[in-house]
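# Sequence isn't available, so here's the structure alone:
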């Protein structure tokens, strides 16, 4: 599965559906896939002052990214999200990893519903789908 940056941020900051999605990845229920571009974005966003994450919180997410996540090399780059081209990196990762799911809170991505075999869901819908 691919997690959008907003899922990592929400999982870290709030005890909700996004945290449960991340817990399921950590328990080994789903393989977590990343690209170097996704890792760089997550690390950059964690530093935004508005989030006020502690160093320990940031280190926890960075550990998940590097130790639990599986790095995939993009096999092809997509240009599908015209409204926000920076979201294309998640579609590229999903196709390259042949991921079953892309979990996001981003409406630009959610509108697509599916790309290849990858279902694009928000955290709540994902948890319903796998329950």
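Sure, I can see it. Everything numeric here is computed off the predicted structure, so don't read it as measured data.
# can we go C-alpha only for contacts and neighbour counts from here?
Noted.
# Would you agree residue 79 is in contact with residue 87?
No: in this structure, residue 79 is not within contact of residue 87 by C-alpha atoms under 8 Å, at 9.0 Å.
# Give me the neighbour count for residue 109.
25 (other C-alpha atoms under 10 Å).
# Alongside the first one, take a look at this:
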């Protein structure tokens, strides 16, 4: 998630961080980045030091085709995010949800640069 203010803020939840770390260990992704679990953990330790963590208390059922994706919407709402950056087709299909723009990483980079 991403919240736009005078300074850009990373908004995450514990379950999102754990899911991303798990996905980065998939063999097809390890072939691309070449990192071991310990290196991924260190990277995330540095990254999340600057992140705002949401409490994951809100209950939503906005993604019926993949309920596990609801955690991204919960995080965005709780963190007052302006954007969700994702490659997930279930989330991208929502386009704009509750005023939150759901875009790809490339689209987000295009906005920044």
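Great, that's in hand. Note that this is a predicted model, so its numbers are computed, not measured.
# Superposed, what's their TM-score?
Comparison of the two superposed chains (TM-score structural alignment, normalised by the length of the second structure) gives a TM-score of 0.77, and 106 aligned residues with a C-alpha RMSD of 2.3 Å.
# on that earlier part again, neighbour-wise, which of residue 79 and residue 87 of the first structure wins?
Legend: neighbour count by other C-alpha under 10 Å for residue 79 of the first structure and residue 87, higher for residue 87 (20 against 13).
# which non-adjacent residue is nearest that one?
Counting by C-alpha to C-alpha, 6 or more residues apart in numbering, residue 87 of the first structure lies nearest to residue 81, which is 6.5 Å off, once chain neighbours are set aside.
# Tell me the counterpart of residue 85 of the first structure in the second structure.
By TM-score structural alignment, residue 85 of the first structure lines up with residue 67 in the second structure.
# cool, and residue 54 of the first structure?
Checking TM-score structural alignment: residue 54 of the first structure goes with residue 35.
# cool, and residue 30 of the first structure?
With TM-score structural alignment as the criterion, residue 30 of the first structure matches residue 8.
# Contacts only, for the residue nearest to its match when sequence neighbours are not counted.
Ranked by C-alpha to C-alpha, 6+ apart and with sequence neighbours excluded, the top spatial neighbour of residue 8 of the second structure is residue 2, at 7.2 Å. Applying C-alpha atoms under 8 Å, 6 or more residues apart in numbering to residue 2 of the second structure gives the contacts 8, 9, 10, 11, 76, 81, 82, 83, 84, 85.
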